[in-house]
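Asks: the sequence and its predicted three-dimensional model are supplied below.
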Amino acid sequence: MRLGGRLAAAIEVLEDIGRRHRPVADALKDWGLSHRFAGGGDRAAIGNIVYDALRRRRSAGWLLGQDTPRAIGFGALLLEWGQTAQSLNDALDGDKFAPPLLDADELKALATRRPEDAPEAVRADIPDWCEPLFERAFGEAWVEEGAALATRPPLDLRVNTLQADRGKVLVELADTGAKSARLAPQGIRIPPIDGDGRHPNVQAEPAFQKGWFEVQDEGSQIVAALTGAEAGMQVLDYCAGAGGKTLALSAEMGNRGQIFAHDAEKARLAPIFDRMRRSENRNIQIVSKPAELAPLSGHMDIVLVDAPCTGSGTWRRRPDAKWRLTQRQLDQRKGEQSAILDAAKAFVKPGGLLVYITCSVFDAENSDQVAAFRERHDGFSAVDHRALWDGHFPGHAAAARIGAAGGISLSPALSATDGFYLCALRRSG
C-alpha cells in the first residue's frame, strides 16, 4: 500500500473508534481481519498513523481547523511524519485509494496556523477539563508535561536477574537498537520508532522465551525498586494484576522470602502463572480468595498497593483512554482507591511499610489520597522520600519530583518514563 491507502485506512479506523467508542487496539484488529490483503508493514504504518492521531488529536485537529478523523489523520502526518501540505498532496495525487487531497480551506488553515500559536490545552494535547488537573500537578511545566504524554513511547524491558544480567541480554538484542536504561539498574530501552517503523517483536526472541527479560516500562521498574523489598521479607502485592511488579520484587529478593500476589479480580492474575514458570520466580504465592488473606493480617513487612487508576500516566501507550476519560470515572477510581487503602492497611505489621503506587499524574489520585488516608487512620507516617530516592538513584535528583508532604512522581518530560506516583507510609509500632 502507498501512503494514500494507509492514510485512508487510518481515517477509516479513526471513524470506527469515534462511532463505536471502542478501544483503538480492537478497532485496528478488526480492520486487519477484514482487510487480510494488508501486509505486516502496512498494518504497522496504519497503526502508527492512528496512534499518532489520537496522541496529537487536539493539536492535529487545530492545524486543520476541525476535529474530524480526516483532520487528525492528516494532522498526524504533518506533526509526526515530517510531511508538509505540499508533500502530502504530491504523495496522494493520482492514488485511487487515497482520501481527497487537502482542499482550499484546509490549505488556508495550514498556511495561517502554527502549532506554537495554539491555546495551551491544545499544545498539551489534553481535554479542556483536564487543564486544572495538569496545572495543579505540574505547575508552570504543565503544557510541556502534557505534550510529553502525547509523544511516541520507547519499548522498555526489565532484565530478570534470576536468569541473566543486563550485558548478556544486550548482546542478545544487539540488532534491535537496545541500550541500558538511564535510571533503572536492570532496565533496557529500545528507542521510540519513527514514521512507519515498528518495534521488534521481542517476545519472539529466544532470550524472552528463556525468561531473561520482561517487557516493563522503566517507570514501573523504578517504583518497584523504591518499594525496598529485600531477601527474606514477607511482601503482599495487594493489586497484583498480571504480575509485572510482583516478578520485579521477586527478582530483587533473589527468590528468598515470600511474595503473596492477590487481586480482587482473580482473572487479572491469569498471565502470572506462565510468567513465573518462564522466569523461574519461586517465592511467589498466588492468593486469589479473600479468605486466604486472613492469616497474613498484621504480618507483612511490605504491602504494595498498585491501585487501579485513570492511567493518565500511560497516555503515550493508550492515547484513546485520554479522550474517553470523564470526571465521573475519575471520581469512581478515587472511591476504589480509598477503599483499597483502608483494606490493605490491616496486613502491614508494626514497623512495616504500606506502599501506594499509581500510574496517574493527577494529585487527586496521588497525594490527595495519601493525605485523606492519613486523616482517617492514625499510625502511618511518610518516609523521607528524598532520602529514599537518593538512596536508590544517587546523582539523579532532577529526574523525580518529591512532594512537599512526601511522595515521588515520575513523568515523561521529567524522567523520560511513563507517569507514576509512589508514597511509602511506615506503620508505627
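Replies: Ah, there it is. Numbering: from 1, shown residues only.

Asks: all contacts plus neighbour counts: C-alpha atoms, from now on.
Replies: OK.

Asks: would you state the strands of the stretch 51-200 of the chain in chain order?
Replies: 155-159, 179-180, 187-190 (DSSP state E, counting those that start in this stretch).

Asks: cool, and the stretch 301-429 of the chain?
Replies: Secondary structure of the stretch 301-429 of the chain, counting by DSSP E, counting those that start in this stretch: strands at 348-358, 380-382, 401-402, 408-410, 420-427.

Asks: may I see the buried residues of stretch 173-188?
Replies: For stretch 173-188, a neighbour-count test (16 or more other Cα atoms under 10 Å) marks Leu173, Ala178, Lys179, Ser180, Ala181, Leu183, Ala184, Pro185, Gln186, Gly187, Ile188 as buried.

Asks: hold the first one in mind and look at this next one:
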Amino acid sequence: MTPGARIAAAIEIIDAIGAGMAAEKALQSWARGARFAGSKDRAAVRDHVFDVLRKWRSSAAMGGDATGRGRMIGALRLQGVDPAALFTGEGYAPATLGTAELKDAGTASPEDMRDLPEWLWPHFLSSLQDAAAPTAEALRHRAPVMLRVNRRRGCLEEAQTRLAAEGITAHPVEIARNALQVTEGERKIAHCSAYAEGLVELQDGSSQAAIERLEIAPGARVLDYCAGGGGKLLAMAGAVDGTWFAHDIAAERMKDLPARAARAGIEATVLETADLSAAAPFDMVLCDVPCTGSGTWRRTPEAKWRLTPARLTELTRIQSDILQKAADLVAPAGCLAYTTCSVLSQENQDVVAQFCSTDPAWSVAGMQHWPVSPTGDGFFLALLRRSAGNDQP
C-alpha cells in the first residue's frame, strides 16, 4: 500500500468508529476485507487510527470537520505534515483537498488541545491540580513498550542479550528493578524466544513498580482477587516464593492464565467465587479493581471518549463493593492491597477513604501515585491493614 492508501484506509476505519463501532472491531473488519495489506501496512494503518483516537477532539478542530477525513487531515497537520502531499487521489489515496479544506487550515483551542471530554476536565483538575495539563498532554502520545524480566528464568542482562539477538533493543530503566524499555523491534516481541519461554512479559513500568512495593513474606498465601490475565500475579510470584491464587468475577478473563503461569515457571490455583471462603484466609489480597483506566489512555484512547459520568459513578460503586468483599478474606495481620490504573481521586483515595470510614478496623498503611511518564502509566496503590485490636477477619 502507498502512504496515501494507508491514509484512505484509516479514514474508513475512523468513520466506522465515529458511527459507534469499537476500534478493535473496526480494525479487524477492515483487515478481513484487505487481504492485500501486508503486516507493515496493517501496522501503519493502526498507528494512524490510534493517533486520531488519542487526539479525537484536536484532530477534528485542526481538520475543520468531525469526519474520518477531517480528523485525518487534522492529525497530519498536528504532526507538521502537509495533508495535500498525501491527499492526491492517486494510487488509492484520498481525493485531493477541496477549496474549503485548503483555505481553512483549521484551528484548535486550548480546550481542544487537552483532548478530553469537557465534563472530565474538572475531575482532572481536582485530582491532579498542577499536573492536570501535563497529564492530559502525555495521554495524547504513544505509550512506552515495557517488559518485565522474570527472575525465575534469567537476569536483565540475559534478557537484553537474547532480545537483541532477535532484533529487539531494550534498556533498563529506573522505574522498576526488573523493567526494560523497548526502543526498537517492539512488534517482534510476541514471536521471540525470550517471550515464548517466559523470560520476559509485557508489563507497564508503573504496574511493575507498584508490585515491588508489596511486602510479601516467603511462603505467604496470596490471592489476586481481580486477576484478569494474571500479569500482576505473575509479577508477584516472580519475586518471591509463595502459594498463589487467582480469582476473577468473570472467569473467562483468566482463560490464558494457566498457560502464562506454566511458561513463567509458576504454579497458581484458579478459584471460582464460590470457593473463596473455603480457601481463605490469605496473607495478602490484591484488588486490582476495574476502573476508568484513565492512566492508560495512551494505550486505550477510545476509552476516554466512551466514558460517561454515570459510568464513573458505577465504577466507584463496584470498587467499594470489591474492597468490602475482599477484606473478609484477609488473614489476621494480613494486608489488603488496592490498585487502579486511574489518575482520578474518585477511584483512588476517595474509595479508600470511604472504605476505612465504613470499617474503622482498617487503616491506610501506605499510599503511592505514579504519574503518566515516559516509562509508566498513571497508577495508584494503597496498602491497608487492620488496626491494632481489630485483627479478626
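Replies: Yes, it's here. Treat the numbers as computed from the prediction; the structure is a model and nothing was measured.

Asks: how far apart are the helix or strand hosting His48 of structure 2 and its match in structure 1?
Replies: Applying DSSP states H and E as the criterion places His48 of structure 2 in helix 39-54. Its aligned residues in structure 1 lie a mean 0.7 Å from helix 39-54 of structure 2 after superposition (mean Cα distance after the TM-score superposition for structure 1).

Asks: so what does that helix touch, helix or strand wise?
Replies: If you count contacts as 3 or more Cα pairs under 8 Å, 6 or more residues apart in numbering; DSSP states H and E, helix 39-54 of structure 2 packs onto helix 3-18, helix 68-78.

Asks: could I get those helices as a markdown table with distance to Ala220 of structure 2 and mean neighbour count?
Replies: Output for the helices and strands packed on helix 39-54 of structure 2, formatted as a markdown table (distance: least, Cα to Cα, whole Å; neighbours: other Cα atoms under 10 Å):
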| stretch | distance to Ala220 of structure 2 | mean neighbour count |
| --- | --- | --- |
| helix 3-18 | 46 | 22 |
| helix 68-78 | 51 | 25 |
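
Asks: in a markdown table, list these along with distance to His123 of structure 2.
Replies: Formatted as a markdown table, the helices and strands packed on helix 39-54 of structure 2 follow (distance: least, Cα to Cα, whole Å):
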| stretch | distance to His123 of structure 2 |
| --- | --- |
| helix 3-18 | 25 |
| helix 68-78 | 26 |
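
Asks: which one of those lies nearest to Val364 of structure 2?
Replies: Among the helices and strands packed on helix 39-54 of structure 2, helix 3-18 comes nearest to Val364 of structure 2, with 42.0 Å by Cα to Cα.

Asks: what residues sit buried inside the helix or strand following that closest one?
Replies: Downstream of helix 3-18 of structure 2, the next assigned helix or strand under DSSP H and E is helix 23-32. Going by neighbour count (16+ other Cα under 10 Å), the buried part of helix 23-32 of structure 2 is Ala23, Ala26, Leu27, Trp30, Ala31.

Asks: got the contact list for the third one?
Replies: Spelled out, that is Leu27 of structure 2. Ile13, Arg46 (Cα atoms under 8 Å, 6 or more residues apart in numbering).

Asks: closest to Gly82 of structure 1 out of the strands of the stretch 301-429 of structure 1?
Replies: Closest to Gly82 of structure 1 of these, according to Cα to Cα: strand 408-410, at 29.3 Å.

Asks: what's that closest one aligned against in structure 2?
Replies: Aligned using TM-score structural alignment, strand 408-410 of structure 1 spans residues 368-370 in structure 2.

Asks: for that stretch, give me the average deviation versus structure 1.
Replies: Stretch 368-370 of structure 2 versus its aligned partner: 1.5 Å mean (mean Cα distance after the TM-score superposition for structure 1).

Asks: ok, now which ones touch the equivalent of Asp288 of structure 2 over in structure 1?
Replies: Aligned by TM-score structural alignment, Asp288 of structure 2 pairs with Asp306 of structure 1. Residues in contact with Asp306 of structure 1 (Cα under 8 Å, 6+ apart) are Asp237, Tyr238, Cys239, Ala240, Tyr356, Ile357, Thr358.

Asks: measure Asp306 of structure 1 to Gly352 of structure 1 for me?
Replies: With distances taken as Cα to Cα, to the nearest Å, Asp306 of structure 1 is found 17 Å from Gly352 of structure 1.

Asks: show me where the stretch 101-250 of structure 1 has its helices.
Replies: With DSSP state H, counting those that start in this stretch as the criterion, the stretch 101-250 of structure 1 has helices at 104-112, 120-124, 131-138, 142-148, 166-172, 206-209, 218-226, 244-252.
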